[in-house]
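Peer 1: need a structure here:
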Amino acid sequence: MSQELFATRHLGIRPEDLPAMLKAVGVQSLDELIEQVVPHDIRLPKRLALPEPVTEWQYLEEVRSKALRNKVYRSLIGRGYYGTCLPPVIQRNVFENPTWYTSYTPYQAEISQGRLEALLNFQTMVVSLTGMEIANASLLDEGTAAAEAMIMSYGLRSRQAVKEGRNLFVVDTEVFTQTYDVLVTRSAPLGIELLQTDLDSYQFTGKEFGLLVQYPDAMGKVRNFKGLTERAHAAEVLVTVAADILSLALLVPPGEWGADIAVGSTQRFGIPMGCGGPHAAYFATRDKFKRSMPGRIIGVSVDRHGNPALRMALQTREQHIKREKATSNICTAQALLATMAGFFAVYHGPEGIRRIAENAHRAALLAHHALQKAGYKLAEGPFFDTILVDSRGEAVIKLRKLAEDAHFNFHHSLKGIGLSFDELTTDDEVEWVVELFCQAQGKRAVPLPAEVEECIPPELRRTSPILTEKVFNSYRSETEMMRYIYKLEQRDIALNHSMIPLGSCTMKLNSAASMIPLSWPEFGNIHPFAPAYQMVGTREILQETEDFLAEITGFAKTSLQPNSGAAGEYAGLLVIRAYHIANGQRQRTTVLIPASAHGTNPASAVMAGATIVTVDCDTKGNIDIEDLRRKAEEHRDTLGAFMVTYPSTHGIFESRIREMVDIIHRCGGQVYMDGANMNAQVGLTSPGYIGADVCHLNLHKTFAIPHGGGGPGVGAICVAEHLVKFLPGHSVVYMGYHPEAIHAVSSAPWGSAFVVPITYAYIRMMGPEGLTHASQYAILAANYLAAKLKDSYGVVYSGETGRVGHEVIVDCRNCKADYDVESADIARRLMDYGFHAPTLSFPVHETLMVEPTESESKAELDRFCEALEAIRAEMEAIKQGNADREDNVLKNAPHTAPELVANEWKHPYTREQAAYPLEWIRECKFWPYVSRIDAGYGDRNLVCTCG
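Peer 2: I've put the predicted structure just below:
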């Protein structure tokens, strides 16, 4: 073969480096190391039954042939997904730029200022358009955002309302079907009662705590909800609005007519439909509810020099800290998509957004007028971009055929035919659509009117300004926009700068070959509710990916619907819940969770209606088997599931994992395996082979979908045969039906289907041997770091043979006592060395958890170790009295360029020590944009929009 296999490019460790690394670890071969790390009794007896690998060129040819099997018809279906134009300046400089798509969630704020500003722009855009007071930095999709609003409203009930047992959430009949489906899923485990009814005539009974309306509604009508809102508030009911954000450029925003929460999708702001996602949802509310709002919030603070600096605010609300007391299990946003939507608003500005909204509205007015003139009956009432045509009988059949022959998709329902116009609509297109309707009646085409009368009454038309902030009024030329994006890009560390050594986050290579097809219209311009024959290529990729993942995990079937890792946890637990209910054991709601588990585990379990029982860990970090046995027996009659991460959250392959599984099964429970650390399992063992019943997979970790600065994510779940019939279905798209299947867990049938081809590419190009080698090399890299750092820092946990898994916990717990240095100081000093910090103080306080992955080279691992060794020397200088205990390079890190070039330098160490502590840093210095951020100041003085 003339071309090299992809694995040789993906795996960072070169064959010539293996001998030195194996020698450092103290083994003769890679096989010997794996034997010492992975318990022999769970090793797979045979290689994965996956197709042989293809080269990058072969893959692109193969996926091109699949793309061409899709039929890209012009979609006027609407229903939450619309045609839009991603400006090329954003496509090339953000969507296709690894600085933006390979960066991590901005927990290390000092080296994340670019994407933090981009997300602050997004929040400001949402606040401006919705008329609310505060917004978060995105949620997963419109349906799950609506569910989060329902749950937040439920949590905000007064003591009296709780005492009265208010548990009714009322949903208007004209809310999108897919949104209601998610509400059904999310309400049941929490004891929330749903009622879908016509809210125009609804009389409150005293049982309600919240309601949801769609604005404009699902049939396109713009309704005045001010009176309903006043009646709801009088009844102590919170009002949530699912609002089309583009329409709010023309319509009175929810905040102005009294809504409490506004949610929706920002897909219309330049994000491809992509068969349903990922798209950034928005969530906005009143300032008084800010501490109850789910998701991440970007806030303005200051650094140690008093300069403005951005960070994630109010983090104590999140499940990482609250665990089972959290009111949400949100762990992933849609940061990359929110960034793109925010840039869309920056580039177009208020006049551009209004122009786009007016274009969609004018097209609907023209079509409405012409179709009425042609003799069609249309739904009455004001509308924004969607009209409903009353058409029945043979004319409908004929019209569907005419439309499909002309490559148009309309929305067909029992109420009529819906036409949703958008940014891409032209007068010619409207004429074409009208002509199709005329042909269906056997009539001559009706010309479009020169002028049309406005249908939105004054009381519903927006008069307040939008997007008044400077950032939305400064960058109109492509040159200026490109430079603004690049300015922010320079403030962030991403994988194109250096290794991002975060434990359990698997920041591996996101290959260019796997990303290229995402720019193709054959994948991007597919509506999720388009007919199946139009997405043959996409469905083939989705089905093959599901099959690949089932083989890799050792399970029977996969669902790609969950669109984040936490959503995958939740979906897996709901499948287990449904299984118990089907077996007449509804009482099985106790979930055992190790003390070391990630915070989303207990949070997801609570969202799934479970009662949490914590299982202790022993002094070596392993799950205490006897405590597990004792608690499983104690809760035998109510035991629903055991949630276990494997390798453990401490990075260890616990040898007694099968014993744990047996304990749970004997007590009637199911075993849920968290796939956060699947990067160490693939090809070596599997959840199914170990004996688990369900697992979720973070495709944005193990399977190479980019992290995107905090999203998108995909949390696919794989299940054993006895759980297959409970996998989530969908109310709009037929996905195989079983009466006991759980309802949808996301708005779109395949969740974030648009990014699944990345995982497909990874598996196809790696092949069974490459995937196995990836796990082996990840384990080698972690043990190499452990060997290099054990003397200077120490390793907190290791397995029975003294080995770690694919990640290593570096011990910094003595640094406070010995040097008055905290792990956070080390993390910030690493920024001066050009590295993102490892995972900080999790799962063990005052430690650094490092996961090097398989895609980093020995040279990069050595640089990282050299940086940590140099920092150790800097700490020793403090201990020896050669550096000031307060004014030193660690306490003042990171150091910014303005500080280093200032005329005055008051520190006892040199500028060179601050900026260039090692010689190789001079070659490509990353300059942190701000210095150490005052987190407390930002929370005490909360500002979540740009000026």
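
Peer 1: Every contact and neighbour count from this point should use C-alpha atoms.
Peer 2: Noted.

Peer 1: Which residues does stretch 313-330 contact?
Peer 2: 148, 151-152, 155, 291-292, 294-299, 331, 566-567, 598-607, 612, 935, 938-939, 942 (C-alpha atoms under 8 Å, 6 or more residues apart in numbering).

Peer 1: Give me the distance between the two termini of stretch 91-109.
Peer 2: With C-alpha to C-alpha, to the nearest Å as the measure, the ends of stretch 91-109 fall 25 Å from one another.

Peer 1: Likewise for stretch 724-743?
Peer 2: 14 Å.

Peer 1: what about the helices in the stretch 401-550 of the chain?
Peer 2: For the stretch 401-550 of the chain, applying DSSP state H, counting those that start in this stretch gives helices covering 427-440, 478-489, 512-515, 521-524, 536-553.

Peer 1: Check which helices and strands the second one is in contact with.
Peer 2: Put plainly, it is helix 478-489. Judged by 3 or more C-alpha pairs under 8 Å, 6 or more residues apart in numbering; DSSP states H and E, the packing partners of helix 478-489 are helix 88-90, helix 113-130.

Peer 1: gap between the next helix or strand after the last one and the chain center?
Peer 2: Next helix or strand after helix 113-130 toward the C-terminus (DSSP states H and E): strand 134-135. For strand 134-135, the distance between its averaged C-alpha position and the chain's averaged C-alpha position is 19 Å (C-alpha atoms, centre = their mean, to the nearest Å).

Peer 1: how about this one, so we can line them up?
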Amino acid sequence: MMRRFALRPLQMFAGARFAHDDYINRHIGPNEAETAEMLKTLGATTLDEFIAKAIPANIVRPPMKEFKALSEKDALSHLRHLMSKNKLHKSLIGQGYYDAILPPVIQRNVLENPNWYTPYTPYQAEISQGRLESLLNYQTMITDITKMPIANASLLDQATAASEAMYAAFQAHKGKRAKFFVSSTCFQSTIEMLRTRAAPLGIEVVVGDVASVDLADPSLSGILVQTPDATGAVHDFTDLFAKAKQKGVFNCCGGDLLAMCVTKPPGEMGADIVLGSAQRFGIPLGYGGPHAAFFAVRDDLKRSLPGRLIGVSKDANGEIAIRMALQTREQHIKRDRATSNICTAQALLANMSAFYGIYHGQDGLVEIANSVHLKAKTLAIGMESAGHEVVSKSFFDTVTVKLNSVAPSEFVARCAERGVVVAADLAGGSVTIALDEATMESHVTSLLEAAGLQQPVYKNLEALARQRAGFATEVARKSPFLQQRVFKSYQNEHELMRYIQRLSRKDYGLTHGAIPLGSCTMKLNAAATMIPMSWPEVNGLHPLVPDDHSRGYSAMCLDLEQKLKEVTGFAAVSLQPNSGAQGEYAGLRVIRAYHASKGEGHRDVCLIPQSAHGTNPASAVLAGMKIVVVKCLPDGRIDVKDLEENCKKHAKQLACVMITYPSTYGVFDSDIVTCTTMVHEHGGQVYIDGANLNAMVGVTGPGFFGGDVCHINMHKTFSIPHGGGGPGMGPIAVREHLAPFLPNSALGPKVGGSQSFGQVSQAPYGSASILSISYMLMTMLGSSGLRRCTEYAILNANYLRKRLEQHYPILFVGDTGCVAHEFIIDVRGFKKSANVEAEDVAKRLMDYGLHAPTLSFPVAGTLMIEPTESESKYELDRIADALISIREEIAQIERGEQPTENNVLKNAPHTARVVTAADWTRPYTRQLAAYPSSHTVLEKYWPTVSRIDGAYGDRNLICSCVGIESYKD
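Peer 2: So this is what the prediction gives:
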């Protein structure tokens, strides 16, 4: 991409400054006195001294290039100046993106509410009932509108969902049918993504006219069609799908939720998989994201469904409770047996779309759909009146027009003069115009004026449009939808606001306390970084606008790339991958493309240590690689001898090694340089999983100990909110020799390398709008602040480790006795001594008002703790005090003072309903159950359900609702 602009110097934004304006002082938890006390506990006098002890000397980096921190006010002013370079014209480009109206009640109470954007994935379902209910509503909305039996809790984007559909068809035939047909009228980004994803698995993607598909081809696994398609045409694929089923061919259909409100849904046509984007249900454009994709399947595919599935179960008291169903299917658990590398969703956006559906209900959605369709018909009649030919005879919201008296380029220019952007096929002489909920009469009038219609009178054209059918009667929807109580009860603002708040009260987020999940990094989501998400300059841009419309985004992304290069020590960055798993996949495809460019495309062996992050094997499988596991030593380090043996054994086929650093065991491996050097000597590349980059920024980096490529979990290192299970971003950084192979985009700005392997996200910059969050954080912290965050992440973890090591075994420590930013406590011995397991400890922590650490990962029966740099010493001590108190509760069982079954741990968590019940027959007091510490007396957090029976829910799978109130009735 051409970069023809310069950044305004940051210094010009700096006004009067005081010490308390330094944001680093707001972001770091412990103050100066607390830091000194913590260092004393660890036997150190200064932070520099302690960090020098914790980090292996041979990987320490030189100081980062300095860039000064701005105050929150100045950083907002700086970003606003950048984003003012964007042109906010009305975009009618389509291609899967449409302007939408986000109801203010949802914007204020969900998007801008930390009770919704700070919780993590609902692994502890008892304290996640609010967002789980909302995601169940989302799944129900999708199944109802698509008329499919089951839907997941969202995927990353529509193009990724299409890839998952192709995978499903391929796997259903056990890889024996390796051809997949795609209609040429699907969105171009979808077609490009399918080609990218198919290549390493040997799947042949055939793109063509659906009328020409040979369903009798014995190698054909599935077909993907779309309605309405990219030209706007509405189809009924009932006959096609029936013929395909007879041949055992999977029917995959891209669809539009708003169109399905008034047109025949693919589920009624016989589709096996229906996919698309929920973006137009109230989600801003955001220059490409984040947006929730929907993915719905026939019932017998539910156990191979990619992503997350929310289901209804019951708790220990027989009450209805919700949790993630079939959790053992998650791809980071299946590792090299994975059929997908998706391990997250777009939960925050899915929840917003669910509330949009609840707010409008069936009647409101049908009204919106009819309004959009009427505008499209009005435009079509006006275009015909101007002498042009409307190509789409059956359409919903998108009209393709063959221009007769004006060249497409001239029409586009005239539209631009009127503040409207449209898509043109210059060679074909046509334009495609996609209307939406936010399209106004003035926009349609401007389009008709640009087409040469003199003084169009909208009302007259609209009157004619009302008499015209935009699509055939047989394609019209006849079945009702969203008839459940939840979609009929909250259609005034008062009631929806109360429902949203009622759900949020059932959830535990960073608003309540620390979420010390190891490997997941739940740090502070600074309020100032979130403010731009509500700016039109940030959330109002279509991802395919002309380059001169997105100069603000280009400037921000260029500066962000420079900062990420400095952080990692690498030469080039791609911001496209929109999750950590997508970053892994992109990095591995870059490595494979590099080997192929050297005539070594046969290199396909990926070495993965036991300590690596769980999605690594899944991503490697999808990149067409063969997995070889490398052993780890008892202290958590990579077994160098085993690595060497595998390097020698697979030298001719060695593509790369994937190393999570510091490891998922929470260790800075002192042998890392030896390991990376060894792989290079045998012709391989080194992939560093950047899941734990937050333990390296400013003190080391992948480029300083032999890495060639890494992905960056922006939500973990640079504070993009997890939103209850997504969104995230996973950019990759590479050495110079890998830069030519970075991912590109079929449409929009050219962001990739000269020899790009393809596309990994639907939009050129992935979920671009949330990059502004990380950019703001980095701008407010400055280079020295970024390093300070790393130092305190390591300090806080080691302080907690020191406080707990006399009470629990610490599973792995480094050579110096220190851990990195996280550590694992081993509770496996309590199974024998007290019949207590890690899950019991996790559930009991809820009674103490705390979120449990990561449970049974990466080692079964353990707890992995990561406090982050943002937690204060008070909060660290609250965690330590609770775990020490629980250890004494275990000791009471060990001493025979409490029974091994009916005790305070086995019965945890305790709800208000349980402890206030008339009958209390348990061998411990109500007070011990509900108020086990002084902290809980000050502020009590109540789980809303008792321990959930997950196995019951999996045996009796219910993944949509008739309104959760109905279950309770």
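
Peer 1: for the helices and strands packed on helix 478-489 of the first structure, which one sits closest to residue 28 of the first structure?
Peer 2: helix 113-130 (44.5 Å; C-alpha to C-alpha).

Peer 1: Mean distance of that closest one to its aligned residues in the second structure, please.
Peer 2: Helix 113-130 of the first structure, aligned to the second structure and superposed, deviates on average by 0.4 Å (mean C-alpha distance after the TM-score superposition for the first structure).

Peer 1: Hey, what's the angle from that helix to helix 478-489? Just curious.
Peer 2: Orientation check (axes from the mean of the first three to the mean of the last three C-alpha atoms, to 10 degrees): helix 113-130 of the first structure against helix 478-489 gives 120 degrees.

Peer 1: how about a markdown table for the helices of the stretch 401-550 of the first structure, with mean neighbour count and distance to residue 785 of the first structure added?
Peer 2: Converted to a markdown table, the helices of the stretch 401-550 of the first structure look like this (neighbours: other C-alpha atoms under 10 Å; distance: least, C-alpha to C-alpha, whole Å):
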| stretch | mean neighbour count | distance to residue 785 of the first structure |
| --- | --- | --- |
| helix 427-440 | 19 | 61 |
| helix 478-489 | 16 | 30 |
| helix 512-515 | 18 | 28 |
| helix 521-524 | 22 | 41 |
| helix 536-553 | 21 | 27 |
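
Peer 1: Any chance of those helices in TSV with distance to residue 662 of the first structure as columns?
Peer 2: Below are those laid out as TSV (distance: least, C-alpha to C-alpha, whole Å):
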stretch	distance to residue 662 of the first structure
helix 427-440	62
helix 478-489	50
helix 512-515	40
helix 521-524	44
helix 536-553	19
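
Peer 1: nearest to residue 72 of the first structure, of these?
Peer 2: helix 521-524 (6.0 Å).

Peer 1: what stretch of the second structure does that closest one fall on?
Peer 2: Mapping helix 521-524 of the first structure onto the second structure (TM-score structural alignment) gives residues 536-539.

Peer 1: Selection in PyMOL covering whichever of the contacts of stretch 313-330 of the first structure are buried, please.
Peer 2: Those of those that count as buried under 16 or more other C-alpha atoms under 10 Å are selected in PyMOL with:
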select buried, resi 148+151+152+292+294+295+296+297+298+299+331+566+567+598+599+600+601+602+603+604+605+606+607+612+935+938+939+942
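
Peer 1: Show me the contacts of stretch 313-330 of the first structure that map onto strands.
Peer 2: Under the assignment DSSP state E, the contacts of stretch 313-330 of the first structure contribute 297, 298, 299, 612 to strands.

Peer 1: out of those residues, what pair is the most spread apart?
Peer 2: Maximum pairwise distance in those, criterion C-alpha to C-alpha, is 32.5 Å, between 299 and 612.
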